[in-house]
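In: test case, fold it:
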Amino acid sequence: MLAAAVLASLAPLALAQEGTKPEADDSAALFASPSVLTQKTGAGIYGAVCAGCHMPEGQGAVGAGAYPALADNPTLEFPEYPIHIIVHGQAAMPPLGSVLDDEQIAAVVEYIRTHFGNDYAEPVTAEMVAGAR
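Out: Coordinates of the predicted model:
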């Protein structure tokens, strides 16, 4: 539940900082409940959850914790690594496996692997995420 509380507090901040709106296919409400994120697209999930720490352009940040840059990040070459980190957490990164479903994790991993100067085109599937749980 800690992950859900963290997400609930960060999501409005991330969107407000960017002045962004959820994508057309995403619900206007970020959460259907305090523990379930409604965003379905990689960009929507990134904007609602990840951008608060990793920053809008994936540049990373240092403050209350160290949040690594996702931009031009060679550790994203193999999708298993970011899948594992998102599902299970690491250091300041809370585990999001109980908040995001397999499709959502696959979508956001595919998004960060194909944006911010990353060009890792291998598809990321929900089956890959299920195997990491």
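
In: going forward, measure contacts between C-alpha atoms and count neighbours the same way
Out: OK.

In: pull out the buried residues from stretch 69-79.
Out: Neighbour counts over stretch 69-79 (16 or more other CA atoms under 10 Å) mark 69-73, 76, 79 as buried.

In: ok, residues contacting the longest helix along the chain?
Out: The helix that spans the most residues within the chain, counting by DSSP state H, is helix 2-18. Applying CA atoms under 8 Å, 6 or more residues apart in numbering, the contact partners of helix 2-18 are 21, 30-31, 34-36, 47-52, 56, 94-96, 99.

In: here is the second sequence; please produce its structure so I can put it next to the first one:
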Amino acid sequence: MKNMTSKLLTVMLLSAMSSAALLGCSQQSDDVETVASKQQQDTETTLDYQASRNNGAWGAVYMSREELTAPPTNIVDDSLLPNMDNDPSLTEWETKFEGTNAFVTTDGKKLYHDSCAACHMHKGEGAYGAGYYPPLAHNSKMQSKYYIIDILINGFRGMPSFHGMMNDEQMAAVTQYVHSELNDYTDTVTAEDVAQLRHANPSAGDPSDE
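Out: As a prediction, the model looks like this:
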């Protein structure tokens, strides 16, 4: 009986010591920072978004007082752009079109080189490229001045109509150049010849379909 009581007391004593040890491990000073206490502190902190913006967290644009008070301007300073009056390309364009957006000259050679040579080449030899540009020089079809005038007025396949770009006299001049200078035909082309074929509106179809 005595031995049993002794063993029981020993077990109780060991249990009490274990509980005290475990309890001691979980107790700590309030001054010690733990992961849980750090998360709680972060949650309780009020975020100042404006402060973070001002500190550059969102990116910042720094401007002087003078810039802030200056009148609003475009991002591109247009005062630094070149003056179009002195633009070489514009000068070349005005030379070609004699200072206007339409043909003024009645010089057939100039009209041809300004409006036709880009596709049919300067000597009328024609070209292959993104499309086919038939030769106008040494071309038997150019014997008929009315054939040339008809194409100028109505256009032909990929070629635009010059109905609204050239007057009768100008069409006659460029037709004469193609007829006589790029070929050896001798008919005289007049503005009256053009007037016979000119109509109120250019055809929307292909003259070759008629």
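
In: quick revisit: in the longest helix of the first structure, which residues are buried?
Out: 3-4, 7-8, 10-11, 13-15.

In: please enumerate the helices of the first structure.
Out: Assigned by DSSP H, the helices in the first structure fall at 2-18, 42-45, 51-54, 80-88, 102-114, 126-132.

In: now render those as a markdown table, adding distance to Tyr120 of the first structure.
Out: A markdown table is the format used below for those (distance: least, CA to CA, whole Å):
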| stretch | distance to Tyr120 of the first structure |
| --- | --- |
| helix 2-18 | 25 |
| helix 42-45 | 15 |
| helix 51-54 | 19 |
| helix 80-88 | 12 |
| helix 102-114 | 5 |
| helix 126-132 | 16 |
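
In: which strands or helices does the top helix by length along the second structure pack on?
Out: Of all the segments assigned as helix in the second structure under DSSP H, the longest by residue count is helix 2-26. Judged by 3 or more CA pairs under 8 Å, 6 or more residues apart in numbering; DSSP states H and E, helix 2-26 of the second structure has no packing partners among the helices and strands.

In: close enough to count as contact, Ala107 of the first structure and Glu127?
Out: No - Ala107 of the first structure is beyond contact range of Glu127, at 12.0 Å (criterion: CA atoms under 8 Å).

In: neighbour count winner among those two?
Out: Shown here are Ala107 of the first structure and Glu127; by other CA atoms under 10 Å, Ala107 has more neighbours (23 against 11).

In: counterpart of that one in the second structure?
Out: Under the alignment (TM-score structural alignment), Ala107 of the first structure maps onto Ala173 of the second structure.

In: ok, now which ones touch the residue nearest to that match when sequence neighbours are not counted?
Out: Computed as CA to CA, 6 or more residues apart in numbering, the closest residue to Ala173 of the second structure that is not its neighbour in sequence is Gly108, at 4.3 Å. Taking CA under 8 Å, 6+ apart as the criterion, Gly108 of the second structure is in contact with 170, 172-177.

In: what's the matching residue for Gly108 of the second structure over in the first structure?
Out: Alignment note (TM-score structural alignment): Gly108 of the second structure maps to Gly42 of the first structure.

In: His138 of the second structure too?
Out: Match for His138 of the second structure (TM-score structural alignment): Asp72.

In: returning to that earlier point: got a markdown table for the contacts of Gly108 of the second structure, with distance to Gly24 of the second structure too?
Out: Converted to a markdown table, these look like this (distance: CA to CA, whole Å):
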| residue | distance to Gly24 of the second structure |
| --- | --- |
| Gln170 | 111 |
| Ala172 | 115 |
| Ala173 | 114 |
| Val174 | 111 |
| Thr175 | 113 |
| Gln176 | 116 |
| Tyr177 | 114 |
